[in-house]
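# Structure here, sequence nowhere to be found:
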């Protein structure tokens, strides 16, 4: 009888952990949705609220095909750039219509940190400008998930 109760208790604890994990993953999916919708709506307040304080890594790396095209220009040497989420948002304000789409989303997390990987495509004025793979690191700060790092590859459409 003690064995059955012990097994039941262990299974119950695992079920509770799975439910918490599911709740965290739902919250992380909401961050992804808010990110996409804030770009479409050009909602800077919502966009800014998704990030962890001021120091967020933002790194883009050109894929080989794109970098080869870029090297034709004599001033281009690096295949990467660093920026910030604020500069990114300012850049999309120039276009009348911008959208970023996510596919193949994979989330790994515990109750404090998370990693999100997905394929993205960026659209400006209904034309895809670039696409690639994107990786986010998130932290759960004061009970809320926040993006702490964004790293992505870039393949330009033209």
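Yep, it's here. These numbers come from a predicted model, not from an experiment.

# can we go C-alpha only for contacts and neighbour counts from here?
Noted.

# how about the lengthiest helix in the chain: buried residues?
For the chain, the helix that runs over the most residues, judged by DSSP state H, is helix 2-41. For helix 2-41, the neighbour count (16 or more other Cα atoms under 10 Å) marks 21, 24-25, 28-29, 31-32, 34-39 as buried.

# Then stretch 92-108?
92, 97-102.

# Stretch 57-68 now?
Buried-residue list, stretch 57-68, by 16+ other Cα under 10 Å: 57-63, 66-67.

# go on, stretch 104-123?
109, 113-123.

# which one of those residues is nearest residue 137?
residue 115 (4.7 Å; Cα to Cα).

# In contact with the closest one, which residues are there?
Residues in contact with residue 115, defined by Cα atoms under 8 Å, 6 or more residues apart in numbering, are 107-109, 135-138.

# Quick one: list the elements packing against the longest strand anywhere in the chain.
Taking DSSP state E as the criterion, the chain has its longest strand at strand 127-141. In this structure, strand 127-141 packs against strand 113-124, strand 144-156, with contacts taken as 3 or more Cα pairs under 8 Å, 6 or more residues apart in numbering; DSSP states H and E.

# relative orientation of it and strand 113-124 in degrees?
Angle, strand 127-141 to strand 113-124, by axes from the mean of the first three to the mean of the last three Cα atoms, to 10 degrees: 160 degrees.

# got the angle between strand 127-141 and helix 2-41?
Here strand 127-141 runs at an angle of 140 degrees relative to helix 2-41 (the same axes, to 10 degrees).

# One more to weigh against that first structure:
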């Protein structure tokens, strides 16, 4: 006489039901994780753009402060205000040319503008505006600096 042994484990229907319930519970979590990863990517892109803009503006501001001769900005074109250094927008790269050497100082540049809103004591105030854009994020930063070095008595050399 054979005795029927008690079976342990789950049936196929029970396993499928368990998987369906788990999928219903995990699906919103996966969407939440994807949204969080997208948010982190956009935030990282904005931080990178801010850092790139800050570095480029700092470099241009140092060049302006070290320009030996502050020209009357009404007499010359903006591109030559910081001569012998020039800045041009080539595609999406901001290129600095100095002594025949070209260097990309910022990428993903959407707009770049130099303006001189005023001149005080023969030293023009240079306004620099830089807009960078990448991965759906746009960052605009501005900086103002007086062109030309200062002497100890506050007058331009």
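Received, thanks. Quick caveat, the model's predicted, so the values are computed rather than measured.

# TM-score for these two?
Scored against TM-score structural alignment, normalised by the length of structure 2, the superposed chains reach a TM-score of 0.40; 90 aligned residues with a Cα RMSD of 4.5 Å.

# still on that earlier bit, what's the closest of the buried residues of stretch 104-123 of structure 1 to residue 88 of structure 1?
Looking across these and measuring by Cα to Cα, the closest to residue 88 of structure 1 is residue 122, at 12.0 Å.

# Would you mind giving the secondary structure of the nearest residue to the closest one once chain neighbours are set aside?
Nearest non-adjacent residue to residue 122 of structure 1, counting by Cα to Cα, 6 or more residues apart in numbering: residue 100, 4.4 Å away. For residue 100 of structure 1, the assignment made with DSSP: H, G, I helix; E, B strand; the rest coil gives strand.

# quick one: contacts for residue 100 of structure 1?
For residue 100 of structure 1, the residues meeting the contact criterion (Cα under 8 Å, 6+ apart) are 36, 39, 120-123.

# for residue 119 of structure 1, same thing?
For residue 119 of structure 1, the contact set (Cα under 8 Å, 6+ apart) comprises 102-105, 131-134.

# Among those residues, which pair sits farthest apart?
Between any two of the contacts of residue 119 of structure 1 (Cα to Cα), the greatest distance is 14.5 Å, for 105 and 131.

# can you redo the contacts of residue 119 of structure 1 as JSON lines with distance to residue 7 of structure 1?
Shown next, in JSON lines, are these (distance: Cα to Cα, whole Å):
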{"residue": "102", "distance to residue 7 of structure 1": "41"}
{"residue": "103", "distance to residue 7 of structure 1": "39"}
{"residue": "104", "distance to residue 7 of structure 1": "36"}
{"residue": "105", "distance to residue 7 of structure 1": "34"}
{"residue": "131", "distance to residue 7 of structure 1": "48"}
{"residue": "132", "distance to residue 7 of structure 1": "46"}
{"residue": "133", "distance to residue 7 of structure 1": "42"}
{"residue": "134", "distance to residue 7 of structure 1": "41"}
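
# From the residues you listed, pick the one nearest residue 150 of structure 1.
For the contacts of residue 119 of structure 1, the nearest to residue 150 of structure 1 is residue 134 (7.2 Å; Cα to Cα).

# tally of neighbours for the residue nearest to the closest one when sequence neighbours are not counted?
Sequence neighbours aside, residue 152 is the residue nearest to residue 134 of structure 1 in space, at 4.2 Å (criterion: Cα to Cα, 6+ apart). Per other Cα atoms under 10 Å, the neighbour tally for residue 152 of structure 1 reads 21.

# Repeat that for residue 125 of structure 2.
20.

# Please identify which helix or strand holds it.
Using DSSP states H and E, the element containing residue 125 of structure 2 is strand 123-134.

# same thing with residue 59 of structure 2?
Residue 59 of structure 2 belongs to helix 12-66, assigned by DSSP H and E.

# Run the angle between that helix and strand 123-134 for me.
Using the same axes, to 10 degrees, helix 12-66 of structure 2 lies at 160 degrees relative to strand 123-134.

# Now the element after helix 12-66 of structure 2, going C-ward?
By DSSP H and E, the next helix or strand past helix 12-66 of structure 2 is strand 86-90.

# That next one to helix 12-66, inter-axis angle?
Using the same axes, to 10 degrees, strand 86-90 of structure 2 lies at 150 degrees relative to helix 12-66.
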